[in-house]
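Chemist: Okay, structure incoming, though there's no sequence with it:
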């Protein structure tokens, strides 16, 4: 799959900027760079040490393209494990394209998406899970996802898997050895120690699998649906949370007829807020479609915020009436709870600035879990943010534990756990060594899939196709 060509690509974002970095990697990277670089001090680039930077000009005959800094990284002590040259030029798009086209004429080939990191993997500079963490690091948009990606890129997850695989492999070797002496009926693998190892592997696998629930939402953002009756202040709340006029605010009920989404980072955790159409009985066809979409968004959300207008239910003279607004709201809340019993539900009373102290007490007696805010006055918005954070288990982040965020890793861990449980059952029931060895080999296979010790071209193609060109 890996070509032997010397590849080139823009390593910085496309477009004009102060500087741009053009990266070259391959066995001919140094000689190609030397053919178009003239050092201001007359140095011969081919004779310079690795990890050095040189000032000079990119030239093609008499034509000078730009004054640049040229960095040399000789293999195997480079990102890709090959000779790598990085040219820091001025950020004009014209200069970038002219230098890249010159390099192509000199014998380079345009890099495919992720080809630099693919070469790093092939050359043993990174394992596969670390390589995938590079892409996660580039796309991280908050502190938590950045922290997880950094931990995985440094090998935290890989080391944990590699250690388990090595211990299992040692016992697998002893089991395989027993097969060679089957007629003598001897046991080389201590069954008690083997059982303890399987228990430990099962425990670690379950912990890693459970961490995916947290890791997935941290990586992709936690979707929060803001629902409620029309004109209770859902759009105003969204604007208050985002601290900008993102949603249209109007006194006219039903103004929001479609869902509006935006993201906010709270204490390093990404939340994706979804302002939905108001829930009510309506003959308006367009508004009805919006309400249908509201329930679809609740289905997709991790957390549901039910917003009500506390000023409109502060009159408790009719609170026992089946026609009262409070009674209707309680029915709607119960409907959401019954339809989505596993989703955390936060009940928010908006426009609390319009209530008296006695009205606040009465409202809290009717709905004890209610959080009273004023989206317009920005009152208690921080309390809402803290309550949303309470739904996220960030203890693993604070303790620097390994968190799984990759669906491919999650799938392989599930399969590995299934095989380990088969081995454990076989050990308990006294199954023959040859049958147990089959399940052990399969578990080792799934461990190897995670780190790339077991791989194929199709898998690598799918993974690295999602990378940016210059990485």
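Modeler: Everything's here; your move. For clarity, every value in this text was computed on a predicted model and none was experimentally measured. Residues are numbered from 1 along each chain as shown.

Chemist: alpha carbons only for contacts and neighbour counts from here, please
Modeler: Fine.

Chemist: if I look at residue 395, how far off is residue 270?
Modeler: Per Cα to Cα, to the nearest Å, residue 395 is found 16 Å from residue 270.

Chemist: between the two, which one's more packed in?
Modeler: Taking neighbours as other Cα atoms under 10 Å, residue 395 and residue 270 compare with residue 270 leading, 23 against 9.

Chemist: So the more buried one: helix, strand or coil?
Modeler: strand (DSSP: H, G, I helix; E, B strand; the rest coil).

Chemist: what sits against it?
Modeler: 141, 142, 218, 220, 221, 222, 263, 264 (Cα atoms under 8 Å, 6 or more residues apart in numbering).

Chemist: Could you identify the longest strand within the protein?
Modeler: strand 63-73 (DSSP state E).

Chemist: And that one, what does it pack against?
Modeler: Judged by 3 or more Cα pairs under 8 Å, 6 or more residues apart in numbering; DSSP states H and E, the packing partners of strand 63-73 are strand 52-60, strand 84-91, helix 93-105.

Chemist: and if we set it to 7 Å?
Modeler: Secondary-structure packing of strand 63-73 (3 or more Cα pairs under 7 Å, 6 or more residues apart in numbering; DSSP states H and E): strand 52-60, strand 84-91.

Chemist: Tell me the buried residues in that strand?
Modeler: 65, 66, 67, 68, 69, 70, 71, 72, 73 (16 or more other Cα atoms under 10 Å).

Chemist: cool, stretch 172-187 as well?
Modeler: Buried residues in stretch 172-187 (16+ other Cα under 10 Å): 172, 175, 176, 177, 178, 179.

Chemist: For residue 402, give me its contacts.
Modeler: Taking Cα atoms under 7 Å, 6 or more residues apart in numbering, we find residue 402 in contact with 156, 157.

Chemist: alright, now check it against this:
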């Protein structure tokens, strides 16, 4: 059921600022706004055109609360599809609260989290995947996540799903028709075309499912664990990457006793660097806990950076190789970047020897910030940004991913049924389930619990 009452909320971040925007949406939004607004030219908001701005004052009886600018958006040509006004006032928290309390007394109620976008969905202004992209856009903190959210909000993902659903629905209708005329033994659905359609749907679904591996890390940031023995320069490297003194650096082995995390955007992709405690045998209880956490962070990381002191390779080379093999064997599927730090202390022949012993080594000097850009480029190479450059649809939402997996399973059942001459009524059941999963993504199939879970994660006022 689509609500018709008027809701109000602060649309800008809470707290003091230069200006604040208070949004009202609902059947009586313009009427309520007009009851508290006095135009400097004595205009009535009720008589003004949509998408217009008006300067005036917010009045509480005889008391002037603020000089404001009011924007009018008449439904259905508004974000929510309803009558909407936005009051741009001065950013004092006192003024914000006074105006909102006045509007509540005039008949508004406070909006729930995401209720403006929920109404946009209910009024057909957005489908469900586009509505979810609004939240992703608000939380995007790098170029890649912003690009994905924008593409989804503009309907790129929805269009792909809608097209597949429409084609499958057409064939489902023909199969249902065959069931109605079962006694006549007629065939309305061309089985060859149907098989081609199923192959095409399967291909698109697999591509979208595969894209989630990239989309998920782009959306949430790619965790990179920096590991190695104590005092090899892990904290110095973290500081060099972030270009600030984030981690404590000292000559004392075991200084870093807990993990330190910070984020950096490289080439539009977010990376979350984790500086871990040095790996070594120790009787220090606190340091031992830090080392145990190091291996937990390696488990959680997408990429592992193993750092060692290249100037000590002659002395500890054998031990180093043992440690490297241990990490490779324990985490065989994780990309491993092997870095020889303090390379500024090496002679030319030592550099050649290191590269022959460990061909994949990257030599840097974290203290002098030499080779840090090469490390950034190598980290970026682990991310498949080709899909971004080609503007392909990338799935970032776990709910969508789950529905795509279920839809693929049903499509494969239908394919098997087609190849084994399964009866049309049994295939029709699998087709209906696939259509249901497509509908769950776009919101053509939904329920109050699903909508509640999705929009509860929105901020108030959006």
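Modeler: Right, received. Where do you want to start? The structure displayed is predicted, hence computed values, not measured ones.

Chemist: Closest one to residue 187 of structure 1 out of the buried residues of strand 63-73 of structure 1, please.
Modeler: residue 73 (51.9 Å; Cα to Cα).

Chemist: residues in contact with that closest one?
Modeler: Residue 73 of structure 1 touches 50, 51, 83, 84, 85, counting by Cα under 7 Å, 6+ apart.

Chemist: repeat for residue 223 of structure 2
Modeler: Contacts here follow Cα under 7 Å, 6+ apart; on that basis residue 223 of structure 2 touches 271, 272, 273, 301, 302, 303.

Chemist: just to revisit the earlier point, starting at the chain centroid, how far to the longest strand of structure 1?
Modeler: Relative to its chain's centre, strand 63-73 of structure 1 lies at 36 Å (Cα atoms, centre = their mean, to the nearest Å).

Chemist: That strand vs structure 2 - mean distance after superposition?
Modeler: Strand 63-73 of structure 1, aligned to structure 2 and superposed, deviates on average by 0.3 Å (mean Cα distance after the TM-score superposition for structure 1).

Chemist: Could you figure out how far that strand is turned away from strand 52-60?
Modeler: Put simply, strand 63-73 of structure 1 runs at 150 degrees to strand 52-60, going by axes from the mean of the first three to the mean of the last three Cα atoms, to 10 degrees.

Chemist: what sits against residue 343 of structure 2?
Modeler: Applying Cα under 7 Å, 6+ apart, we find residue 343 of structure 2 in contact with 310, 311, 363, 364, 365.

Chemist: residue in structure 1 matching it?
Modeler: Aligned by TM-score structural alignment, residue 343 of structure 2 pairs with residue 352 of structure 1.

Chemist: now the helices for the stretch 151-300 of structure 1?
Modeler: 156-180, 191-220, 234-242, 285-300 (DSSP state H, counting those that start in this stretch).

Chemist: how about the first one, aligned to which bit of structure 2?
Modeler: Here helix 156-180 of structure 1 aligns to structure 2 at residues 156-180, judged by TM-score structural alignment.

Chemist: returning to that earlier point: just curious, which of the buried residues of stretch 172-187 of structure 1 is nearest to residue 258 of structure 1?
Modeler: Relative to residue 258 of structure 1, the closest of those is residue 172; by Cα to Cα it sits at 57.6 Å.

Chemist: how big is the offset of stretch 202-218 of structure 2 relative to structure 1?
Modeler: Mean deviation of stretch 202-218 of structure 2 relative to structure 1 after superposition (mean Cα distance after the TM-score superposition for structure 1): 0.1 Å.

Chemist: distance between that stretch and the chain's centre?
Modeler: With Cα atoms, centre = their mean as the basis, stretch 202-218 of structure 2 stands 14 Å off its chain's centre.

Chemist: Then stretch 459-471 of structure 1?
Modeler: From the chain centre to the centre of stretch 459-471 of structure 1 is a distance of 16 Å (Cα atoms, centre = their mean).

Chemist: just stretch 85-101 of structure 1 next, same as before
Modeler: Distance of stretch 85-101 of structure 1 from its chain centroid, counting by Cα atoms, centre = their mean, is 31 Å.

Chemist: and if you look at stretch 110-129 of structure 2?
Modeler: With Cα atoms, centre = their mean, you get 19 Å for stretch 110-129 of structure 2.

Chemist: cool, stretch 273-289 of structure 1 as well?
Modeler: Per Cα atoms, centre = their mean, the centroid offset for stretch 273-289 of structure 1 relative to its chain is 32 Å.

Chemist: Repeat that for stretch 419-439 of structure 1.
Modeler: The chain centroid and the centroid of stretch 419-439 of structure 1 are separated by 36 Å under Cα atoms, centre = their mean.

Chemist: got a list of contacts for it?
Modeler: With Cα under 7 Å, 6+ apart as the criterion, stretch 419-439 of structure 1 contacts 172, 175, 176, 179, 195, 198, 202, 440, 442, 443.

Chemist: Now do that stretch: which range of structure 2 does it align onto?
Modeler: Using TM-score structural alignment, stretch 419-439 of structure 1 pairs with 410-430 in structure 2.

Chemist: Quote the end-to-end distance of that stretch.
Modeler: This stretch, stretch 410-430 of structure 2, spans 5 Å end to end (Cα to Cα).

Chemist: Roughly how far does residue 115 of structure 1 sit from residue 412 of structure 1?
Modeler: 24 Å.

Chemist: follow-up on the earlier one: now the angle from the longest strand of structure 1 to strand 84-91?
Modeler: 140 degrees.

Chemist: orientation of strand 63-73 of structure 1 relative to helix 93-105 in degrees?
Modeler: 70 degrees.

Chemist: What's the first helix or strand after the helix or strand where residue 30 of structure 2 lies?
Modeler: In the assignment (DSSP states H and E), residue 30 of structure 2 maps to helix 29-36. Moving toward the C-terminus from helix 29-36 of structure 2, the first helix or strand encountered (DSSP H and E) is strand 37-39.

Chemist: By how much does that following strand deviate from structure 1 on average?
Modeler: Once the two models are superposed, strand 37-39 of structure 2 sits on average 0.4 Å from its counterpart in structure 1 (mean Cα distance after the TM-score superposition for structure 1).

Chemist: If you count neighbours, what's buried in that strand?
Modeler: Those would be 37, 38, 39, for strand 37-39 of structure 2 by 16+ other Cα under 10 Å.

Chemist: you'd agree the first one is up against residue 55?
Modeler: No: counting by Cα atoms under 7 Å, no contact exists between residue 37 of structure 2 and residue 55, whose distance comes to 9.3 Å.

Chemist: can you pull the contacts of the residue nearest the centre of structure 1?
Modeler: Nearest to the geometric centre of structure 1 sits residue 219, at 2.8 Å (Cα atoms, centre = their mean). By Cα under 7 Å, 6+ apart, the contact set of residue 219 of structure 1 is 145, 405.
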